[in-house]
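# after the sequence you'll find the predicted model.
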Amino acid sequence: MRVALLTENRDDLRTAALARHLRRYADVEVLRAGTAPTRDLAGVDVVHSHTWDTGLAGHLAKCQHGVPHVLTPPGLEPPARTRRGALLVADRIVVGSFQMRAELMRRHRELAPRRVTVVHGGFDTQAYHPDEGTGALAALGVRTDPAAVRHTVACVGRDLPEAALLNLLRAAPRLLPGTQVVICASGPEAERAHGELAAALRAEGCDLVWVRRTPSPRAVRQLLTFADVSVCPAGHDAPEPAALAAMACGTPVVATKAGCLTEVVHDGVTGLLVPPPGAHPEIYAKDLADGINSLLADPQKAAWMGETGLARTEREFTFEAAAERLYAVYEAVSENKVKAQRMKTEPIRT
């Protein structure tokens, strides 16, 4: 089977990693839609587009050459410049979460449920995995001496919203004594949160380490492995940099019961989910602290959750798992094409 992955950037690391694993099953080529005329897609068996703009190229290939088109929409609504028909007539739509599937079908009621498939995005477990070393932590200011620090809670993520950080900082004073809170966050919103509360918390005696630069993957890996708990506060529901990275390092997660996190974190099994803050941030801060403290106070339970989360990540969220499920989608749409062609050519029996 020949598969063309259409992207706007051939150097996209995620697409490259997915293509590498898909090549175990099929002949896969990554094409930049802006430079690949649709005539170049005539010989492929399946076209899979990953953005709205490449979705147009996939739609044209379907119309001109009869190539089955699989579309992974980057959002719920096509932009004004994009024809909605590319979404509605794609042979299969692949989304990354059940939440997105439900919302997509709610907004586009013309979609038949069988045409929308959930395939969780692949996660790089080669970059994030348990790393018991601590050599990279001293440069971050993280203390590892058990005589000085009883517990460590980590919050790691790119472009963490200010609201999410403030929620965590409100919870910090409620954590068990001897708890070191390590926040790896940078950007304008992180700086605003840092200026508002971080100094005040330190004045109150909170053990707060704020890493205001992007740490190396090795440092993140060691931090998440060393931490007793990883926390994903409200407002930050992207699974990869938060929950999945921690789970891949064997660390339990305390997160908000919202967005994709409800599909990544199995409540009570790989971590804990707390109700979203709504209009009561102080209640949320208490719930968040209570969830973290319950795991800090029960290291055996936390260790079991960490091991279970690691196993779940390796089973369900790797690029290997995503490639296997995507190939099953490609086989299905190709088989449907063959059936449709056979129905056109076979004589009608009376």
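Great, that's in hand.

# going forward, measure contacts between C-alpha atoms and count neighbours the same way
Noted.

# what about E324, how many neighbours?
15 (other Cα atoms under 10 Å).

# thought it was touching L22?
Yes: counting by Cα atoms under 8 Å, E324 touches L22, with 7.3 Å between them.

# for M1, what are its contacts?
Listed by Cα atoms under 8 Å, 6 or more residues apart in numbering, the contact partners of M1 are 26-27, 44-45.

# between which two of these is the distance greatest?
Spanning the widest gap among those are A26 and V44, at 11.0 Å by Cα to Cα.

# wait, isn't G133 in contact with Q222?
Yes: counting by Cα under 8 Å, G133 touches Q222, with 6.1 Å between them.

# so the two - more neighbours on which side?
A direct count of neighbours by other Cα under 10 Å for G133 and Q222 places Q222 higher, at 22 against 14.

# any idea which element that one lies in?
helix 217-226 (DSSP states H and E).

# gap between R325 and K339?
21 Å (Cα to Cα, to the nearest Å).

# ignore the last one, T214
52 Å.

# comparing these two, which residue is more hemmed in?
Between T214 and K339, counted using other Cα under 10 Å, the more crowded position is T214 (15 against 11).

# and the more buried one, what does it touch?
184-186.

# among these, who's most crowded?
A185 (24 neighbours).

# ok, that one - contacts?
A185 neighbours (Cα under 8 Å, 6+ apart): 156-160, 210-214.

# give me the subset of the contacts of T214 lying in strands.
Using DSSP state E, the subset of those located in strands is C184.

# just curious, which of the contacts of T214 is nearest to H266?
The closest of the contacts of T214, once distances to H266 are taken by Cα to Cα, is C184, at 24.1 Å.

# looks like the closest one contacts D159 (just checking).
No: using Cα under 8 Å as the test, C184 is too far from D159 to be in contact (9.8 Å).

# residue boundaries of the strands in the stretch 251-350 of the chain?
Along the stretch 251-350 of the chain, the stretches classed as strands by DSSP state E, counting those that start in this stretch are 253-256, 271-274.

# for comparison:
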Amino acid sequence: MKIAMVSVHSNPLGKGVDPLGAHVAGLAAALAGLGHEVAVYSRRADPELPDRVRTDRGFDVVQVAAGPAESLADAEVLAHLGDFTSSLTREWGVTPPDVVHGHGWMSGLVSVLGARRAGAPVVQTFHSLATPGRRCATGGPAERGKIEVLVGREVAHVVAAGSDEAFALAGKGVNRKKISIVGSGVDIDAFTPEGPRARRDRMYRVVVASPPPAARGIDGVLIALSRVDCAELLITGLPDGTRPDGEREVAELRARAEKFGVASRTTFVGKVPHESMPALLRSADAVVCAPAGEPSGGIAVEAMACGVPVVATATGEFADIVVDGITGLLVPPDDTESQARALRRLLMDDTLRQECAIAGRDRVSARYSWDHVAQEVLRAYERAGATSQVTTAVSPDPAR
């Protein structure tokens, strides 16, 4: 099957690939490994890259000229989506794909418009929603929420990251029958319990990836740290040049750490290359997924794949990924004390950590490997109406 993936803002070839770019690359590689022809269309942000690149993972990346060839914020990219759409319309008018898969809200918009003339079915994955009232909502231009609703209603099928997102989309008028739930994938050969570990200086290490913009979002972690003298905290993702208020956020988090007396045991490591994450995660005793922080469940499945228990808020994709008391601990949203108690309990109970580590790895291997996720996505393509060679690549479902 000829699959066109659209990832306007997250280029798999970009410097310091973000979680969305890593997801797109992982899925594209898995689908290519199943024998499909996959091309990822991303906005050109580097003038040095060729127009089309065949990666060593078996898929192509097409650099689409839309605005200046440099990194832009979402609001700036929005002004150039017309050029992006025109490029897709021209190429797909000549060589139409069998299915188009948009990743992110802007990608969904250009996918719907660009695929109209070609007549290819469009499948959409939002990865995060700006719908008001959702705890996992992330920011963006004011138009974002309305565009997400329009895209969700227009596409042939939606792949939601979790039941929370599926419920939110259905509440906005997206037909529930055209929504499939497929979780985040992970390379279970790269993210393993065995392997190099980042150096650490304390008995216990806690990792928080991409903390929420609100500094108080990790107060529970800081409180737990204040109750466990031999623990240290690593915060990844900050400072981050792509977040306009990144330096201010770091200052606020440092102030919170000072308030709880743990500033000397709190370290900001900035953006960590994806290939370096396994070693960092292996060095941790627990990974905390803070509310409104990491928009997808990627960090949770990566931690579990490395045999590291997760403490997460029981919202969004985390509520589907983490089995409370089995692979980690779930806490109510906006409950700082529960977060602190859960993290301290995990750090102080060696047996619980070991049990969660084993169960977490088993769960990820069975449900979140890229091969498994790719098979589920292929079924979503089939439901969307893509028929070219789909069933030959999909192994029989033992549950049927």
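Okay, I see it. Just so you know, these numbers come straight off a predicted model, no measurement behind them.

# quick one, what contacts L27 of structure 2?
So L27 of structure 2 contacts 185, 370, 373-374 (Cα under 8 Å, 6+ apart).

# follow-up on the earlier one: in the helix holding Q222 of structure 1, what counts as buried?
218-226 (16 or more other Cα atoms under 10 Å).

# now for the residues you listed: which two are most distant?
Longest span within the buried residues of helix 217-226 of structure 1, Cα to Cα: R218 and F226, 12.1 Å.

# so what touches the lengthiest helix in structure 2?
Looking across structure 2 with DSSP state H, the single longest helix is helix 350-367. For helix 350-367 of structure 2, contacts defined as Cα under 8 Å, 6+ apart pick out 186, 188, 285, 301, 304-309, 325-328, 346-347, 372-373.

# in structure 1, what range does that helix match?
On the basis of TM-score structural alignment, helix 350-367 of structure 2 is assigned to residues 299-316 in structure 1.

# show me what the longest helix belonging to structure 1 is packed up against.
Ranked by residue count, the top helix of structure 1 under DSSP H comes out as helix 319-345. Secondary-structure packing of helix 319-345 of structure 1 (3 or more Cα pairs under 8 Å, 6 or more residues apart in numbering; DSSP states H and E): helix 13-22, strand 46-49.

# hmm, try it at 10 Å
strand 2-7, helix 13-22, strand 46-49, strand 69-71, strand 92-95, strand 116-118, helix 299-316 (3 or more Cα pairs under 10 Å, 6 or more residues apart in numbering; DSSP states H and E).

# go through these and name the closest to G178 of structure 1.
So among those, helix 299-316 is nearest, using Cα to Cα, at 14.8 Å.

# how much does that closest one deviate in direction from helix 319-345?
Using axes from the mean of the first three to the mean of the last three Cα atoms, to 10 degrees, the inter-axis angle of helix 299-316 of structure 1 relative to helix 319-345 is 30 degrees.

# check which residues of helix 299-316 of structure 1 are buried.
Buried-residue list, helix 299-316 of structure 1, by 16+ other Cα under 10 Å: 301-314, 316.

# gap between it and the chain center?
Helix 299-316 of structure 1 sits 17 Å away from the centroid of its parent chain (Cα atoms, centre = their mean, to the nearest Å).

# once aligned to structure 2, how far is it on average?
Aligned to structure 2 and superposed, helix 299-316 of structure 1 gives a mean residue distance of 1.5 Å (mean Cα distance after the TM-score superposition for structure 1).

# residue contacts, R106 of structure 1?
Residues near R106 of structure 1 by Cα atoms under 10 Å, 6 or more residues apart in numbering: M100.

# the helix or strand in which it is found aligns to what range in structure 2?
Per DSSP H and E, R106 of structure 1 falls inside helix 98-107. Residues 163-172 of structure 2 are matched to helix 98-107 of structure 1 when aligned by TM-score structural alignment.

# top of the contacts of L27 of structure 2 by neighbour count?
In the contacts of L27 of structure 2, the most neighbours by other Cα under 10 Å go to G185, 26 neighbours.

# and it, what pairs with it in structure 1?
Using TM-score structural alignment, G185 of structure 2 lines up with G122 in structure 1.

# how about its match: what's its closest non-neighbour residue?
F319 (3.9 Å; Cα to Cα, 6 or more residues apart in numbering).

# isn't the one you found right next to R20, touching?
Yes: using Cα atoms under 10 Å, F319 of structure 1 is in contact with R20, at 9.0 Å.

# intersection of neighbour lists for the two?
With Cα under 10 Å, 6+ apart as the test, F319 of structure 1 and R20 both reach R14.

# sorry, back to before: just the closest of the contacts of T214 of structure 1 to M100 of structure 1, please.
A185 (26.7 Å).

# quick one: the residue nearest to G122 of structure 1 and F226 of structure 1, what's the gap?
In this structure, F319 of structure 1 lies at 25 Å from F226 of structure 1, with Cα to Cα as the measure.

# and for L41 of structure 1?
48 Å.

# G75 of structure 1 too?
Applying Cα to Cα to G75 of structure 1 and F226 of structure 1 gives a distance of 35 Å.

# what does V89 of structure 1 correspond to in structure 2?
In structure 2, V89 of structure 1 lands on E154 (TM-score structural alignment).

# what sits against the closest residue to that match other than its chain neighbours?
Nearest residue to E154 of structure 2, sequence neighbours excluded (Cα to Cα, 6+ apart): V112, at 7.4 Å. Residues near V112 of structure 2 by Cα under 10 Å, 6+ apart: 85, 100-102, 119-124, 150-151, 154-156.
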